[in-house]
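A.B. asks: dropping a prediction and its sequence here:
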Amino acid sequence: MNVRAHFFSALAGGLVAALLVAWLLRPDVVVPSHTIPVVSTEPALYWADRADPSRPMPELPAFGVDFRQAARRTTMAVVHVDARVDGRDRATVKALFNREDNSGNLGGQGSGVIYRPDGYIITNYHVVEATDNITVTTDDRRRYSAEIVGVEPKTDLAVLKINAENLPYLKSANSDDAEPGQWVLAVGSPLGLTSTVTAGIISAKGRNLSLLRDPDAIESFIQTDAAVNPGNSGGPLVDADGQLLGINTAIASRTGLFQGYSFAIPINLVSRIVDDIIEYGSFRRALMGVEISTLTAADIERLNLSDRSEGVVVDAIFPGGAAEQGGLLVDDLIVAVDGRVIRDLPELTEIIGRGRPGDRLLVAVIRDNKSRELTIDLQAADE
């Protein structure tokens, strides 16, 4: 067949296809329903199904979660914290806040979350550090003078009290159950913009950023990609139901503004500290009496560990401390506490930080490549 024959054959096929389409589009032609998908006149309520067109649409995937109720519930319990420095040496406090208003007063701004309906509020220690005058503004724009009930610099937490009753507050979630990939909201006053809500997911847990300078500081942050900026500090991180998961504290940034990662103190640790501050005025911390560090490749080689890549190494034992009394030794590898697997230092410091003096921990260790369990009774920090 020559080229001309191919051309006319293709032309004829195209004409037949065009005539068929034109005939199908005639207004008097009825096309069987099974050849065209059924489209509902009520979007997002029904989907096309040849057997039953009225069958309800399946549940939306995770990205279709509606955060409106969680946002409404959370913003009602979030406050704006304005911390002023009136009577201090300006050179001393300017580095803390790096901010000066038109009246010449130094100060800083942050957020807080109402913890109890009788006026107790959680925020970050660094928000109210060295301040003389603290004003709290609620979501309905009422302003209150606030006093500091107590602080815990080693976890960057502070508790404020305002003279108010029947305030909206947030119920706490179980931060131990939080998982990477879970939706979360961050709420606060970034850059002075009050009642701001941002969404993201949990990126990781148990992060230690070495932000707090004290050698026995407790850092075990929840990492998220919800946008957090200066002014968000002290505000809540909540789950998709509006339950409190943590207190937003820091961002990873080279510019001072959000660049993809933010960090929150888990609420299980926060509640332990805040409840003590409210009841006693300070955090009654329990200690194990050890110096510890995350297992490294050098430790694995030095201790000749087989089939072990995670855990916490005991570097030193304090005389008379809980660890010594419980039989813990230098170079023991702690791999679990009360059945919870310990992978690195932040996980263990959080567990100890949440303990109370007198609490008994069942500690699983590897010693000379053999497993054993020890009972450690935590001691008060002042013992």
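C.D. replies: Sure, I can see it. Numbers count the residues shown, from 1 in each chain.
A.B. asks: for the rest of this, base every contact and every neighbour count on C-alpha atoms.
C.D. replies: Noted.
A.B. asks: quick one: the helix or strand where residue 7 lies to chain centroid distance?
C.D. replies: Per DSSP states H and E, residue 7 falls inside helix 3-24. Chain-centre distance of helix 3-24: 64 Å, with C-alpha atoms, centre = their mean, to the nearest Å.
A.B. asks: so what's residue 284 up against?
C.D. replies: 273, 276, 356, 357, 380, 381 (C-alpha atoms under 8 Å, 6 or more residues apart in numbering).
A.B. asks: correction: residue 369
C.D. replies: Residue 369 makes contact with 304, 305, 306, according to C-alpha under 8 Å, 6+ apart.
A.B. asks: state the distance from it to residue 361.
C.D. replies: 22 Å (C-alpha to C-alpha, to the nearest Å).
A.B. asks: and if you look at residue 167?
C.D. replies: Remark: distance between residue 167 and residue 361 (C-alpha to C-alpha) = 37 Å.
A.B. asks: same check on residue 147?
C.D. replies: 36 Å.
A.B. asks: roughly how far apart are residue 193 and residue 142?
C.D. replies: Counting by C-alpha to C-alpha, the gap from residue 193 to residue 142 is 16 Å.
A.B. asks: please apply the same query to residue 106.
C.D. replies: Relative to residue 142, and taking C-alpha to C-alpha, residue 106 is found at 23 Å.
A.B. asks: who has more neighbours, the two?
C.D. replies: residue 106 (23 against 9; other C-alpha atoms under 10 Å).
A.B. asks: doesn't residue 84 make contact with that one?
C.D. replies: Yes. Counting by C-alpha atoms under 8 Å, residue 84 is a contact partner of residue 106 at 6.1 Å.
A.B. asks: name the nearest of the contacts of residue 369 relative to residue 255.
C.D. replies: Closest approach between these and residue 255, by C-alpha to C-alpha: residue 305, at 42.1 Å.
A.B. asks: in contact with the closest one, which residues?
C.D. replies: With C-alpha under 8 Å, 6+ apart as the criterion, the residues that contact residue 305 are 368, 369.
A.B. asks: element containing it, please.
C.D. replies: Here residue 305, judged by DSSP H and E, is contained in no helix and no strand.
A.B. asks: mind listing what's buried in stretch 270-288?
C.D. replies: Buried residues in stretch 270-288, counted by 16 or more other C-alpha atoms under 10 Å: 270-274, 276-278, 282-288.
A.B. asks: check it against this one:
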Amino acid sequence: MRLLIVILAAMLASTLAGSAQEPLGLPLAGSQGAAFPTLAPLVKKVTPSVVNIAVKGRMAQEQNPLLNDPFFQKFFNVPDTPAAREISAAGSGVVVDARQGLIVTNNHVVEHADEISVTLTDGRRFQAKRIGTDPDTDVAIIKVPAEDLVAIALGDSDKLEVGDYVVAIGNPFGIGQTVTQGIVSALRRTGLGIKGYEDFIQTDAPINPGNSGGALVSLRGELVGINTAIVGPAGGNVGIGFAIPANMVRDVMDQLVKYGSVRRGRLGVVVQDLTHDLAGAMGLATNQSGAVIANVEAGSAAERAGLKVGDVITAIDKAPVRSASDLRNKIGLLRIGDVADLVLLRGGKSMVVRASVAAPVQKLIEGGQINPLLEGASFGPVTADKSTNGVQVISVQTGSKAARAGLRKGDIITSVNQEEITGPDEFAASAKASAKRLLLTLLRDGHALFLVVQ
């Protein structure tokens, strides 16, 4: 039996050591002649870079939609503005620049924070300053005035493969720094509806509440992802966790440090996946990957570059485009004014088109200017990735008429008084024509609903 254990341990050590190029090392350790693989040297190296984050803040309470009814408010003396509640939460972060004291974490960890406290592994505690946040990728950068920090090196997440061993480090349930181990279960997970730009690493390394913003580390001791979400019916780990790839984090972080926000450009195309059937119908190899242009917006950067409906974009700046969401991610990480070389197939022939990424053109409509019932809300065009007509709610002021009516940021209005609308101009005209009451059809979180505004 003892011989069998030694053989199995040796086999595991060999497997782990061969799973990554030049890993930090999995030396054999044990006693009484028995040797076992260990991750201790790796853990000792990287854990000083992972910090615990505690936040305090205030946010508006969710309330029953019935409380938005003006008659109900008046009859039961309900205040116009919902009371704010105090919040406190725990999360994690990773030191990425020791000299400047920069720490990367999730936006959802700090977005409602009035006070951010960072505790290092040596017990030191500092108040952190928010440098920049990007809700669309769920990345945030904070800064602490600390010396002798230990930063972790950022790895190349594009080199990850399914089956690679990884280690997750964070502060689950606020109990303190914890290390878990697993493998990369899948790559380039999209369409989960977690965030606007999705290219997740999926892992079975246990991730739990409080791990958000923590590190996903390769056996090289490099940061390959920032843990951000889990799939769990009871809110706990069931072996499916998601991390933002380090390459995406790096691109977002550069802009957050420089500008405090991400200055996204846009190409101005509507695209769809190049499926096997579609590729066959277009006379292309059925294993060809890419994104097919279904529409080119008038006056857009795409139109100026000469892109056409039916073009298949296969690469951007030599980086392969695997799908429509992959294209959107790559364009979304480019800065306004960046020039990109697009490799595309047109009529079965390959060509390169150079496009300058433009600033988003957003025509905002102030609700109070078109109808007093919509005071406090602003509206704009629906982003191209939503694939629907109508207008999008860009912002809603807390306590405003629009907020009390139940409108939320991100709602997509598809009809007014049961008349479909195609865009901002038609919405404005329809809203102006109805002074006493508006019956709106909304899309919210993928669900349709009616909302009466009066």
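C.D. replies: Now that the structure is in, tell me what you want to look at. This structure is a prediction, so every number in the text was calculated from the model and none was measured.
A.B. asks: tell me where the stretch 251-400 of the second structure has helices.
C.D. replies: Ranges of helices in the stretch 251-400 of the second structure, per DSSP state H, counting those that start in this stretch, are 276-281, 301-305, 324-332, 367-370.
A.B. asks: looking at those, which is nearest to residue 113 of the second structure?
C.D. replies: Checking the helices of the stretch 251-400 of the second structure against residue 113 of the second structure by C-alpha to C-alpha gives helix 324-332 as the closest, at 26.4 Å.
A.B. asks: residues in the first structure aligned with stretch 428-444 of the second structure?
C.D. replies: Under the alignment (TM-score structural alignment), stretch 428-444 of the second structure falls on nothing in the first structure.
A.B. asks: in that stretch, what counts as buried?
C.D. replies: For stretch 428-444 of the second structure, the neighbour count (16+ other C-alpha under 10 Å) marks 428, 430, 431, 438, 439, 440, 441, 442, 443 as buried.
A.B. asks: among those, which lie within helices?
C.D. replies: Secondary structure from DSSP state H places 428, 430, 431 of those in helices.
A.B. asks: okay, these in CSV with distance to residue 353 of the second structure next?
C.D. replies: Formatted as CSV, these follow (distance: C-alpha to C-alpha, whole Å):
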residue, distance to residue 353 of the second structure
428, 38
430, 41
431, 42
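A.B. asks: what's residue 173 of the first structure in contact with, if anything?
C.D. replies: 239, 243, 244, 245, 267.
A.B. asks: of those residues, buried ones?
C.D. replies: When the contacts of residue 173 of the first structure are checked for burial by 16+ other C-alpha under 10 Å, the buried set is 239, 243, 244, 245, 267.
A.B. asks: could I get these as JSON lines with distance to residue 124 of the first structure and secondary structure?
C.D. replies: Compiled in JSON lines, those are given as follows (distance: C-alpha to C-alpha, whole Å; DSSP: H, G, I helix; E, B strand; the rest coil):
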{"residue": "239", "distance to residue 124 of the first structure": "20", "secondary structure": "strand"}
{"residue": "243", "distance to residue 124 of the first structure": "19", "secondary structure": "coil"}
{"residue": "244", "distance to residue 124 of the first structure": "15", "secondary structure": "strand"}
{"residue": "245", "distance to residue 124 of the first structure": "15", "secondary structure": "strand"}
{"residue": "267", "distance to residue 124 of the first structure": "13", "secondary structure": "helix"}
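A.B. asks: widest-spaced pair of those?
C.D. replies: Maximum distance among those (C-alpha to C-alpha): 11.6 Å, for 239 and 267.
A.B. asks: what do the two both touch?
C.D. replies: Common neighbours of residue 239 of the first structure and residue 267 (C-alpha under 8 Å, 6+ apart) are 173, 245.
A.B. asks: neighbour count: residue 167 and residue 361 of the first structure, which is higher?
C.D. replies: Using other C-alpha under 10 Å as the criterion, residue 167 of the first structure and residue 361 rank with residue 361 on top: 19 against 15.
A.B. asks: excluding its backbone neighbours, what's nearest that one?
C.D. replies: Excluding the flanking residues, the one nearest residue 361 of the first structure by C-alpha to C-alpha, 6 or more residues apart in numbering is residue 376, at 5.2 Å.
A.B. asks: measure how buried residue 339 of the first structure is and give me the count.
C.D. replies: Neighbour number of residue 339 of the first structure under other C-alpha under 10 Å is 11.
A.B. asks: same deal with residue 331 of the second structure?
C.D. replies: Neighbours of residue 331 of the second structure under the rule other C-alpha under 10 Å: 19.
A.B. asks: which position in the first structure aligns with it?
C.D. replies: Looks like residue 331 of the second structure aligns to residue 352 there (TM-score structural alignment).
A.B. asks: residue contacts, that match?
C.D. replies: Contacts of residue 352 of the first structure by C-alpha under 8 Å, 6+ apart are 286, 287, 288.
A.B. asks: map the first one onto the second structure.
C.D. replies: Read that as residue 286 of the first structure. For residue 286 of the first structure, the residue aligned by TM-score structural alignment is residue 265.
A.B. asks: roughly how far does residue 105 of the first structure sit from residue 97 of the first structure?
C.D. replies: According to C-alpha to C-alpha, residue 105 of the first structure stands 11 Å off from residue 97 of the first structure.
A.B. asks: the two: who's more crowded?
C.D. replies: residue 97 (19 against 14).
A.B. asks: mind checking the SS state of the closest residue to that one other than its chain neighbours?
C.D. replies: Among residues not flanking residue 97 of the first structure along the chain, residue 108 sits closest, at 5.3 Å (C-alpha to C-alpha, 6+ apart). Here residue 108 of the first structure is recorded as strand under DSSP: H, G, I helix; E, B strand; the rest coil.
A.B. asks: any idea what residue 108 of the first structure aligns with in the second structure?
C.D. replies: Under TM-score structural alignment, residue 108 of the first structure pairs with residue 89 in the second structure.
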